[in-house]
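**Student:** I'll drop the sequence and a predicted model, then ask my questions.
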Amino acid sequence: MGKPTGFLEYERRNGQITAPADRIQNFREFHGMLSWEEQRLQGARCMDCGVPFCQAGVTIGGMVSGCPLHNLVPEINDMVYRGNWEQAYIRLSRTHCLPEFTSRVCPALCESACTCGLHADPVSTRENERAVIEYAFAHGLVNARPPKVRTGKRVAVVGSGPAGLAAAIQLNRRGHSVTIYERNDRPGGLLRYGIPNMKLEKDVVDRRVRLMEESGIRFVCNTNIGKDVSGQELLKQYDRVLLACGAGTPRDIAVPGRDALGIWFAVDFLTMVTRRLLDSNFSGTPDEPVRGRRVLVIGGGDTGNDCVGTVIRLGASSVTQLEMMPKAPERCAQNNPWPEWPRVLKTDYGQEEAASVFGCDPRIYQTTVTGFKKDPKGNVCGARLVTLKPEKDETTGRVNMVPVEGSEKEIPADLVLIAAGFLGSEPSVAEAFGLKLDGRMNVATQADGYRTGNDRVFAAGDMRRGQSLVVWAIAEGREAAREVDESLMGYSNPV
């Protein structure tokens, strides 16, 4: 696929990235695109490798290697190389209905499994994907596709994040009448409020929502199922219900001083910032809770990084980010061979910006919080930290991070953002339908399926599998839609 000698002739090139000092002045996307001709040469780098792990989406070494959507990556790259953009879009659309999102926010599992990346830079598959979908939008190839015939079946999708949107698109294409319920004021779920604008501009979300509405999908916002509308009411109105509400229960930190003012869950903070930016049409900056404050971010994952990038744009005087685990190696260890997901040190945009503004990486590894300090008014003013060390439990064989005696210290902090992950789905929606949760607080479904204990109710995405990636949510939404369709029609024929 691609040019047989392309990987020898062309080096990997990415779209231009705005320098940290410039991009922190606003909330706009900062990752540019190559020209169509330049991107063609990146498609040429795709090797005729014979075993395309990039599209496998299989578990190797306990982690997924390759695309969970099973995008036919070599074929798409070949079409990019040949400049056949329309066919590339058609091929991509067979397996993927929301590529404008993954091409911006996915960690590119496909590239980590790329054969070319074994000894050189992998093929820039994610940017190739973005070029394909943006070319398609720019040239009128992405259009509303209302079905020619309706089945008379009605499906309610609860949640308008990536899983819900993907499922709704597939079900609508099959001719079912689909209504999406969203508890927030605007559709998009995680895509709208969980991912900052500089990673995913909300115009991109709006563009897709408009297409879905033109295709006949109905959105009902400001509606919380289980509170505003009961589960029984929904089951009376619809033939099937698909729950795609995400993993909305944040992991808290139960330490002394947790009740201090100025301590936020990360998702609540990011939602507040995005909502105020959208409400003001980006004419105002919601910097009051942040400007001039010393910010502590607890959590080293993607959400923690998003918090770092956000508070820098809002004028924080300093940022510290805590990570419980040891610092990852610069290169893959011997027990982490290709094509396993590389467990190596990754420095994301927020950390880059912090280093540019404050002169150093904000992360402190093997550290956690043991308590918070409050000022006389009850505001958080500091945090007590302790260093951790890995220690193997001889009984279970698990390695736990345990405190190092005598390593306690205090740091100042005027604003604390807890980005320690999620414990599972919020129980209220499951309770509205009388559904059981599993041991991880996810909605329990049948083995290797999406049907819950109620034959007319299905679950998909983070609500079913736990906190995960956007690409996994889309894959789950598509598969759940197939199962819902089969339950309604006796068979499924995805289009």
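**Tutor:** Thanks, I have the structure now.
**Student:** make it CA atoms for all contacts and neighbour counts henceforth
**Tutor:** Fine.
**Student:** from the chain's centroid, how far away is the longest strand along the chain?
**Tutor:** Counting residues, the longest strand found in the chain (DSSP state E) is strand 380-392. Counting by CA atoms, centre = their mean, to the nearest Å, strand 380-392 is centred 28 Å from the centre of its parent chain.
**Student:** do the same with stretch 298-309
**Tutor:** A distance of 13 Å separates the C-alpha centroid of stretch 298-309 from that of its chain, computed with CA atoms, centre = their mean.
**Student:** how about the helix or strand encompassing residue 416, which residues are buried there?
**Tutor:** Residue 416 is part of strand 415-418, with elements assigned from DSSP states H and E. For strand 415-418, the buried set under the neighbour-count rule, 16 or more other CA atoms under 10 Å, comprises 415, 416, 417, 418.
**Student:** who touches residue 188 in this structure?
**Tutor:** 160, 161, 162, 165, 205 (CA atoms under 8 Å, 6 or more residues apart in numbering).
**Student:** doesn't the fourth one fall inside a helix?
**Tutor:** Just to be clear, that refers to residue 165. Yes: per DSSP: H, G, I helix; E, B strand; the rest coil, residue 165 lies within a helix segment.
**Student:** now the most far-flung residue of the chain relative to its centre: which helix or strand?
**Tutor:** What lies farthest from the middle of the chain is residue 376; by CA atoms, centre = their mean that is 39.2 Å. Following DSSP H and E, there is no helix or strand that holds residue 376.
**Student:** and it, how far from residue 416?
**Tutor:** 17 Å (CA to CA, to the nearest Å).
**Student:** residue 437 now?
**Tutor:** Counting by CA to CA, the gap from residue 437 to residue 416 is 31 Å.
**Student:** and for residue 339?
**Tutor:** Counting by CA to CA, the separation of residue 339 from residue 416 is 38 Å.
**Student:** what of residue 5?
**Tutor:** For residue 5, the distance to residue 416 - CA to CA - is 52 Å.
**Student:** can you list contacts of stretch 348-366?
**Tutor:** 20-21, 24, 300, 305-310, 312, 318-327, 387-389, 401.
**Student:** same question, stretch 218-236
**Tutor:** Under CA under 8 Å, 6+ apart, the answer for stretch 218-236 is 156, 158, 178-187, 213, 241, 428-429, 431-433, 456.
**Student:** and here's the other structure:
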Amino acid sequence: MADPKGFLTTPRQEWPRRPVAERVHDWNEVQVPGALLPIVGPQADRCMDCGVPFCHEACPLGNLIPEWNDLVSREDWRAAADRLHATNNFPEFTGRLCPAPCEAGCVLAINQPAVTIKNVECAIADRAWEQGFAPPAPPDRLSGRTVAVIGSGPTGLAAAQQLTRAGHTVAVYERDDRIGGLMRYGIPEFKMEKRHLERRVEQMRAEGTKFRTSTTVGRDVEAAELRTRYDAVVIATGATAWRELTVPGRGLTGIHQAMEYLPLANRVCEGDLESSPLSAAGRHVVIVGGGDTGADCLGTAVREGAASVTQLDIYGRPGAERDEDAEPWPTYPKLYRLSAAHEEARDLRTAPAADADARLFAASTLRFTGDADGHVRSLHLVEVDAGRRPVPGTERTLPADLVLLALGFSGPDQGDGLIAQLRLELEPRGTIARDAGFATNAPGVFAAGDAARGQSLIVWAIAEGRAVAAAVDRHLTDGTTRLPAPIRPYDRPMTA
């Protein structure tokens, strides 16, 4: 604990964002470059080095948060990077994309703003790359065993890196043309520039991991054939089966899933396209769904120059303070949060029908109507109560030339044949069934991440990857492993 009074004398200060009027005209990350390092030391000083650090429990990776806070405060960046990478393969990803359940579990958060754990993590990760503290770590010797990892999202990459470093020969199969899964084509550039992803992929290549892109297992390669070629297979394909909205007018053109829209914008940033064929430019956009994916659509539509953008959330507007009865500390509370995209929409007044930041809360879609050519032109909605029941007399109509459905995902996509070819058993909700050791009913086949857990956070995805790697290593050796297993298959976030 570098400063015993830091939490008393220093207020919380977050990484500042660039002015809205500037950042909406580019796709760079929204934070001010170079503005984090000058403030991160005093922010790390606010950590109280608690006797029982609940931030550990709130983080499924078990990040050693008080330790690296203390090291940052003392400007020992190498040691801080070592402690951070001891539990997290990709801290620059979580430092930008994780909603920080660790901060909700911070003991300081009982009665004042939490330590800026996420910002400190990001600063360490970026400093580690700048100063060469994250070199490739190839194994000293190879085991002679081989593993195929299907899917290159955070779970697949974490599992692959752990197994490669343990000495196994690992090949990652990805159906898209580039590595990264949703981090590549689902997460907008303004949230995480893809250079961070490219850097990690190159590190993994230098360690010995092989990558096979543009290869759909189950279609381009038979899943059973893959199983015979490798000593073990890890399925980490994610939960890509999107949820539908079955209301009248859904068949009109101009209504698309978020994951049909976002990848095209990312491909523009990659240089594959000059402009997106689903660009929001000049169009009235309505986003159905109040989560992070909807916010990603919002920020993307703003940058594309939409005439208006409105986001519908079926839940009521949450409060600004934690409900101690329903969501007591240290659980992760549902609060009114202003993401960068919502801040942009608020300042630019992109949604005249919304109260402040483009969101309409407690709003349910009734139907869509279109023009004579069958293109959507209007979305009809109604306010709902806490039980999602329509409130009489509250129907409204919004102009809508482009509707984006951001309703989440139900489980892995079964259209590629992977699940059928391996005859994998499924849970009632559609996810892949597995035992306490991450193993499926198919011998030598393991499942991890959203494909088995269901839609979750990036920090849980990385924890799943690390844990399944330990299970696979145990399967391939004499029943022991030195790889860490931070979670079990049925662990869940803390709840009241």
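**Tutor:** Cool, got the structure. Values in this document were obtained by computation on a predicted structure and should not be read as measured data.
**Student:** give me the mean deviation of the strand holding residue 416 of structure 1 from structure 2.
**Tutor:** On superposition with structure 2, the mean distance recorded for strand 415-418 of structure 1 (mean CA distance after the TM-score superposition for structure 1) is 0.2 Å.
**Student:** give me the stretch of structure 2 that that strand matches.
**Tutor:** Using TM-score structural alignment, the residues of structure 2 aligned to strand 415-418 of structure 1 are 402-405.
**Student:** ok, back up a step: narrow the contacts of stretch 218-236 of structure 1 to those that are buried.
**Tutor:** Using 16+ other CA under 10 Å, the buried ones in those are 156, 158, 178-184, 186-187, 241, 429, 432-433, 456.
**Student:** and the alignment partner in structure 1 of residue 167 of structure 2, how many neighbours does it have?
**Tutor:** Aligning on TM-score structural alignment places residue 167 of structure 2 opposite residue 175 in structure 1. Neighbour count for residue 175 of structure 1, taken as other CA atoms under 10 Å: 19.
**Student:** helix, strand, or coil at residue 175 of structure 1?
**Tutor:** Per three-state DSSP, residue 175 of structure 1 ends up coil.
**Student:** now do the SS call for the closest residue to it other than its chain neighbours.
**Tutor:** In space, residue 175 of structure 1 comes closest to residue 150 once its chain neighbours are excluded; the distance is 4.3 Å by CA to CA, 6 or more residues apart in numbering. At residue 150 of structure 1, secondary structure determined by three-state DSSP is coil.
**Student:** what's residue 150 of structure 1 aligned with over in structure 2?
**Tutor:** Aligned partner of residue 150 of structure 1 by TM-score structural alignment: residue 142.
**Student:** among the contacts of stretch 348-366 of structure 1, which lie within helices?
**Tutor:** 20, 21, 305, 306, 307, 308, 309, 310, 312 (DSSP state H).
**Student:** where in structure 2 does stretch 236-256 of structure 1 fall?
**Tutor:** The aligned range for stretch 236-256 of structure 1 is 228-248, by TM-score structural alignment.
**Student:** please state the offset of the matching stretch from the chain centre?
**Tutor:** 16 Å.
**Student:** may I see the buried residues of it?
**Tutor:** Neighbour counts over stretch 228-248 of structure 2 (16+ other CA under 10 Å) mark 230-242 as buried.
**Student:** next, the distance between the ends of that stretch.
**Tutor:** 47 Å.
**Student:** cool, and stretch 55-73 of structure 1?
**Tutor:** 6 Å.
**Student:** next up, identify which helix or strand the corresponding residue of structure 1 for residue 455 of structure 2 is on.
**Tutor:** With TM-score structural alignment as the criterion, residue 455 of structure 2 lines up with residue 467 in structure 1. Assigned by DSSP H and E, residue 467 of structure 1 belongs to no helix or strand.
**Student:** OK, contacts around the residue nearest to residue 467 of structure 1 when sequence neighbours are not counted?
**Tutor:** The shortest distance from residue 467 of structure 1 to any non-neighbouring residue, by CA to CA, 6+ apart, is to residue 247 (5.8 Å). Taking CA under 8 Å, 6+ apart, we find residue 247 of structure 1 in contact with 422, 423, 424, 425, 426, 442, 462, 463, 466, 467.
**Student:** quick one: contacts for the second one?
**Tutor:** Put plainly, it is residue 423 of structure 1. 247, 248, 249, 250, 251, 440, 441, 466.
**Student:** switch the cut-off to 7 Å
**Tutor:** Going by CA atoms under 7 Å, 6 or more residues apart in numbering, residue 423 of structure 1 touches 249, 250, 251, 440, 441.
**Student:** and which of those residues is nearest residue 265 of structure 1?
**Tutor:** Proximity of those to residue 265 of structure 1 (CA to CA) peaks at residue 250, which lies at 7.1 Å.
**Student:** wait, doesn't the closest one sit right on residue 425?
**Tutor:** No: using CA atoms under 7 Å, residue 250 of structure 1 makes no contact with residue 425, being 9.1 Å away.
**Student:** ends of stretch 473-480 of structure 2, what's the gap?
**Tutor:** So stretch 473-480 of structure 2: terminal residues 8 Å apart, CA to CA.
**Student:** can you check stretch 66-78 of structure 1 too?
**Tutor:** End-to-end distance (CA to CA), stretch 66-78 of structure 1: 18 Å.
**Student:** residues in contact with that stretch: which ones?
**Tutor:** For stretch 66-78 of structure 1, contacts defined as CA under 7 Å, 6+ apart pick out 1-2, 43-44, 46, 53-58, 88, 91-92, 95-96, 109-110, 113, 471-472, 475.
**Student:** from these, which land in helices?
**Tutor:** Going by DSSP H, the helices hold 43, 44, 88, 91, 92, 109, 110, 471, 472, 475 from the contacts of stretch 66-78 of structure 1.
**Student:** any chance you could map the strands in the stretch 101-250 of structure 1?
**Tutor:** 154-158, 177-181, 218-220, 240-243, 249-250 (DSSP state E, counting those that start in this stretch).
**Student:** turn those into a markdown table, including distance to residue 345 of structure 1.
**Tutor:** Formatted as a markdown table, the strands of the stretch 101-250 of structure 1 follow (distance: least, CA to CA, whole Å):
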| stretch | distance to residue 345 of structure 1 |
| --- | --- |
| strand 154-158 | 37 |
| strand 177-181 | 39 |
| strand 218-220 | 41 |
| strand 240-243 | 35 |
| strand 249-250 | 25 |
